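K.L.:
Pasting the sequence and the predicted coordinates here, then a few questions.
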Amino acid sequence: MKKIALILMLISFLVSCKNEPKNDPEQETKKDSLSLAPVSNEMLESAVIYEANIRQYSPEGSFDAFTKDIPQLKELGVKVIWLMPMYPISEKNRKATGDKDVEDIKDPEERKKYLGSYYSISDYSAVNPEHGNMEDFDELVQTAHENGMYVILDWVANHTGWDHEWITEHPEYYTKDKNGEITDPINDETGEPWGWTDVADLNFDNQEMRQKMIEEMLFWVKEHDVDGFRADAAHSVPTDFWETAASEIRKEKPVFMLAEADNPKDLFHNAFEMGYNWEGHHLMNSIAKGEKNAKDWDDYMKKIDTSFQDDDYLMNFVTNHDENSWAGTVRERMGEASEAMLALTYTLPGMPLIYSGQEYDLDKRLLFFEKDTIPKTKGKVYPLLEKLGRLKNSNPALHGGKKAATYTDVKTSAEEKVLAFKREKNGQALYYIANMTNQPVSFKVEAEGDFKDYMNDSNFSIYKDQQVQFKPWEYKILINN
């Protein structure tokens, strides 16, 4: 009897093994990609965002070259990677140097240099072969997720390149001029073209086009597991489109939406989590040049407090792809004020941005229509970003999202020269104090106590009625001991 029982047990075991479902590699991959918790407001409170210019990030200009460096971005506190457009670029009306188009250049070898604008897209659902293939892209996203980072795509809804199939298959999707010809984008305020001749303006009165656009966005979320979008020229596209698109996408999974817009009406509360702090950025440039002062910054923050809703927040930056290529490098625009302004972007409410090359002391204007590359030597800025990133990730006093830490103006005896404010949340407090001039300053500040000077790893005390001395552009981030 015992022998029969053992035989029956063995047969039962073999049958159960045979019936057990085999592991599906595709399902395992999908399971791995979902191991990262969905985008959440809690995560965004302490996030740093990194703008990746794949073309210029490496000599290869490839997805693979960027992917291998993703683990290193953790050193900088990065939680969100924003990929500049990595779609195929139209060849028709492609931009070259100055006011020229590629068609104006007769030398075929010279013409090859001009790769076109990232924002002149010929296919929303493909990748630029210059960067690699779709498998390479998927590996980039997977690697980011494995390292606790989210990936958002630059989405260009306002226009397409002239090679896009919609031009011939659906000309009704586009804006027409008085002669019935498809036109490049028009400035609504002046009625004149912007000069973006390499792209064709989409007509958002066409409901079918809107739906097709949303389907293209969903393709990247459903099929390639991206975590959101940065909306190029968001203010040029009707608000209700973004609200509908965001609603449809969020039925698939939570996503992070960034609007290239800084006006309160353009934050689209039902669509976007974050907008651009363009006004604050331009004010930083002006302060660095001596055209504005610390009091102007205080006035700007009061304006923010009264004109934005409590759950609005902005992306803070000293550079990005537009500023670098067209307005100048950080050193060109901010000079000796560069470090104080960088620290300011981390201590303000909102989310700080790092642009490709910034971490390596990039001090050249990257070519926009041609191949270029960034330096890869760690200098002064990399360790600064490491230290600022750790503080942003870990200290609730720097929370900058929908439940941001408070921001309180701190009075000084030199209001036009010294910027001082306090951030506070969950019992944690932090002060930013900076001399916003190119001259030494002596001042009193309405703060008392023994602090940790975070950037210098030292102690710093302020006593009542004490005169504090700061060198030109000197700043301190003070944390309560």
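P.N.:
Now that the structure is in, tell me what you want to look at. Numbers count the residues shown, from 1 in each chain.
K.L.:
contacts and neighbour counts: CA atoms only from here.
P.N.:
Fine.
K.L.:
Okay, the residue lying closest to Asn480 once chain neighbours are set aside and Leu430: tell me how far apart.
P.N.:
What sits nearest to Asn480 in space, not counting adjacent residues and going by C-alpha to C-alpha, 6 or more residues apart in numbering, is Phe451, at 4.7 Å. The spacing between Phe451 and Leu430, counted by C-alpha to C-alpha, to the nearest Å, is 9 Å.
K.L.:
And here is the other one:
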Amino acid sequence: MHLKNVCLAALVMLFFASCTNQNTAVTSSDTAKIDGHPAWIMQGNIYEVNIRQYTQEGTFKAFEKNLDRLKDMGVQTLWFMPINPISIKDRKGALGSYYAVANYTAINPEYGTLQDWKDLVAKAHEMGFKVIIDWVPNHTGADHYWLEKHPDFYVLDSITKKPVSPFDWTDTRKLNYNNPAMCDSVIACMKYWITETNIDGFRCDVAPEVPEAFWKKCIATLKQQKNIFMLAEGDKPWLHKAGFDQTYTWNDFNMMKLIAKGERKAFALDSAIAKTDTSFPKNALRLFFTSNHDENSWNKADYATMPGESHAPFAVLTQTLPNSVPLIYSGQEEPKLDSISFFYKNPIQFGKYQRANFYKTLLTARKNNAALAANASFTKLSTSNGDAVYAFVRENSGKKVVVITNLSKSPQTITIKNAIIDGEATELFTNRKQSLKSGQAINLPAWGYLVYQY
């Protein structure tokens, strides 16, 4: 079969160019794996970058000025929302949706040039960051050039024979994954960004809407090229069998929101964690969060779903629960107490960084303490008030961490009758050394939290 692979020619040239591209140098730390995942992610974290809204300029170069600050905060992996051009046809709002892609192998000119992007990735790598980009595989924008050149790349309406829009996303057109040529073209376009700009992986939008067979072929192919990290926007266990490293924890997040509202007790988290234990592969990484671009724009997370001080203990949980590689969204460190517009220019006003030290403490601990690695063991601790307090132990490589969170608006005094907490420990946020013993009284303010490192 003749495959109309629109990215193949560029890919062939890039293959030969990559042989002498200094930006693609590989080190042992880049190739190492743990439980099948890139080793560098196991004690890492992800920071979602909304380039359009991050600065007044909304460009790669303007964002680059924030790298020093984010490095100091402990950010490891930068996830950039789609960097591709946005379709004009059927555009929503003044600027359109980031997820209505007009060209898979081009840069949104609003953000800068391809060279600007390469410079940003190179600078980030020099500083020790990893870089992943948002990929939109389920659909393209309504005027992507494939619609003219390759109409068979799209799902057609049975009556009108015109490309259909998925869901209510009228600014997009759904791709046809029954077409092998289209599938090969998508893979080639994804390869382009690895070969040409040396990115470290992809966050894949609405990944469950794309067939498992495609993902198995695609991810296996991409991982032959580089030890990349693959994050799926989805919470289906089969995504891990298809090759994804990490999936979203929608179930856990929704439970956290209910607990924050007082509609569920703290111990309700057990059911969410049990679902992962029973449904997902043992080595599955999960994306824990208190906000992301969807939740912030449409549901006002986290400033409304976990308002005020209630945010903090849940943020601690996202950083310390088992299998977690946690997410922080643009502006949460400020914090921005408003939703960020999706279709219009709405720059984040940085300057206070009131949560920066809070996140820095957590991110640094994750990096330095093996007991907070995604694959560290987890033991739930029974407390004298499981309705309000959630506590557990993480252990790995001779390290131990005890996490105690008050998920209520009332101060709590509780006991934990378990010798596993006995010993000399240092509380993470106060740096205060303390001797802990089973059965002793532990005081927690409303929405309080304690993280003890042994």
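P.N.:
Yep, that arrived. Bear in mind the structure is a predicted one, so any value in this text is a computation, not a measurement.
K.L.:
How alike are these chains, TM-score-wise?
P.N.:
Once the chains are laid over each other, their TM-score by TM-score structural alignment, normalised by the length of structure 2 reads 0.90; 427 aligned residues with a C-alpha RMSD of 1.7 Å.
K.L.:
quick one on the thing from earlier: what about Phe451 and Leu430 of structure 1, which has more around it?
P.N.:
More neighbours surround Leu430 than the other of Phe451 of structure 1 and Leu430, with 24 against 18 (other C-alpha atoms under 10 Å).
K.L.:
now for that one: what does it line up with in structure 2?
P.N.:
By TM-score structural alignment, Leu430 of structure 1 lines up with Val401 in structure 2.
K.L.:
Surely Thr172 of structure 2 and Leu147 touch.
P.N.:
No - if you go by C-alpha atoms under 8 Å, Thr172 of structure 2 and Leu147 don't touch, sitting 10.9 Å apart.
K.L.:
neighbours of Leu218 of structure 1, just the number please.
P.N.:
Per other C-alpha under 10 Å, the neighbour tally for Leu218 of structure 1 reads 22.
K.L.:
Would you mind listing the buried residues in stretch 194-209 of structure 1?
P.N.:
196-204, 209 (16 or more other C-alpha atoms under 10 Å).
K.L.:
returning to what we had before: tell me how far the match of Leu430 of structure 1 lies from Trp79 of structure 2.
P.N.:
28 Å.
K.L.:
And for His125 of structure 2?
P.N.:
Remark: distance between His125 of structure 2 and Trp79 of structure 2 (C-alpha to C-alpha) = 13 Å.
K.L.:
what's the overlap in contacts for the two?
P.N.:
Taking C-alpha atoms under 8 Å, 6 or more residues apart in numbering as the contact rule, His125 of structure 2 and Trp79 both touch Val131.
K.L.:
what are the ranges of the strands in the stretch 101-250 of structure 1?
P.N.:
150-155, 159-161, 199-201, 228-231 (DSSP state E, counting those that start in this stretch).
K.L.:
right, and these - which one's nearest Asp311 of structure 1?
P.N.:
For these, proximity to Asp311 of structure 1 was assessed by C-alpha to C-alpha; strand 228-231 is nearest, at 18.4 Å.
K.L.:
which bit of structure 2 covers the closest one?
P.N.:
By TM-score structural alignment, strand 228-231 of structure 1 lines up with residues 201-204 in structure 2.
K.L.:
Give me the mean deviation of the matching stretch from structure 1.
P.N.:
Mean deviation of stretch 201-204 of structure 2 relative to structure 1 after superposition (mean C-alpha distance after the TM-score superposition for structure 1): 0.8 Å.
K.L.:
if we look at that stretch, which residues are touching it?
P.N.:
79, 131-137, 194, 228-233.
K.L.:
same thing with stretch 283-303 of structure 2?
P.N.:
35, 48, 240, 245-249, 252-253, 305-306, 311, 314-315, 318-319, 323-329, 336-342, 374-375.
K.L.:
Look up the counterpart of that stretch in structure 1, residue range please.
P.N.:
Using TM-score structural alignment, stretch 283-303 of structure 2 corresponds to residues 311-331 of structure 1.
K.L.:
Can you list the buried residues in stretch 142-150 of structure 2?
P.N.:
Here stretch 142-150 of structure 2 shows 142-144, 146-147 as buried, counting by 16+ other C-alpha under 10 Å.
K.L.:
Pick the one among those closest to Ile199 of structure 2.
P.N.:
For those, the nearest to Ile199 of structure 2 is His144 (23.4 Å; C-alpha to C-alpha).
K.L.:
hmm, back to that, any common contacting residues for Phe451 and Leu430 of structure 1?
P.N.:
Common neighbours of Phe451 of structure 1 and Leu430 (criterion: C-alpha under 8 Å, 6+ apart): 478-480.
K.L.:
Report the separation between Gly275 of structure 1 and Thr244 of structure 1.
P.N.:
In this view, Gly275 of structure 1 and Thr244 of structure 1 are 18 Å apart by C-alpha to C-alpha.
K.L.:
Those two - which one has more neighbours?
P.N.:
Higher neighbour count among Gly275 of structure 1 and Thr244: Gly275, with 27 against 15, using other C-alpha under 10 Å.
K.L.:
so what's that one up against?
P.N.:
Counting by C-alpha under 8 Å, 6+ apart, Gly275 of structure 1 touches 258-262, 267, 313-315.
K.L.:
What is the nearest of those residues to Glu28 of structure 1?
P.N.:
The shortest approach to Glu28 of structure 1 among these belongs to Leu258, at 30.6 Å (C-alpha to C-alpha).
K.L.:
quick one: contacts of stretch 312-323 of structure 2?
P.N.:
Here stretch 312-323 of structure 2 has contacts from 256, 283-286, 288-290, 324-327, 362-363, 366, 372-378, 394, 403, 405-407, 447-449, using C-alpha under 8 Å, 6+ apart.
K.L.:
same question, stretch 129-138 of structure 1
P.N.:
By C-alpha under 8 Å, 6+ apart, the surrounding residues in contact with stretch 129-138 of structure 1 are 54-55, 61-64, 86, 88, 126-127, 224.
K.L.:
Can you redo those as TSV, where the extra columns are distance to Gly379 of structure 1, secondary structure and neighbour count?
P.N.:
Formatted as TSV, these follow (distance: C-alpha to C-alpha, whole Å; DSSP: H, G, I helix; E, B strand; the rest coil; neighbours: other C-alpha atoms under 10 Å):
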residue	distance to Gly379 of structure 1	secondary structure	neighbour count
Ile54	22	helix	24
Arg55	22	helix	26
Gly61	22	coil	19
Ser62	24	coil	22
Phe63	25	helix	25
Asp64	24	helix	18
Met86	29	coil	26
Pro88	34	coil	24
Ala126	36	coil	14
Val127	33	coil	19
His224	35	helix	18
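K.L.:
which bit of structure 1 covers stretch 355-363 of structure 2?
P.N.:
Alignment note (TM-score structural alignment): stretch 355-363 of structure 2 is matched to residues 381-389 of structure 1.
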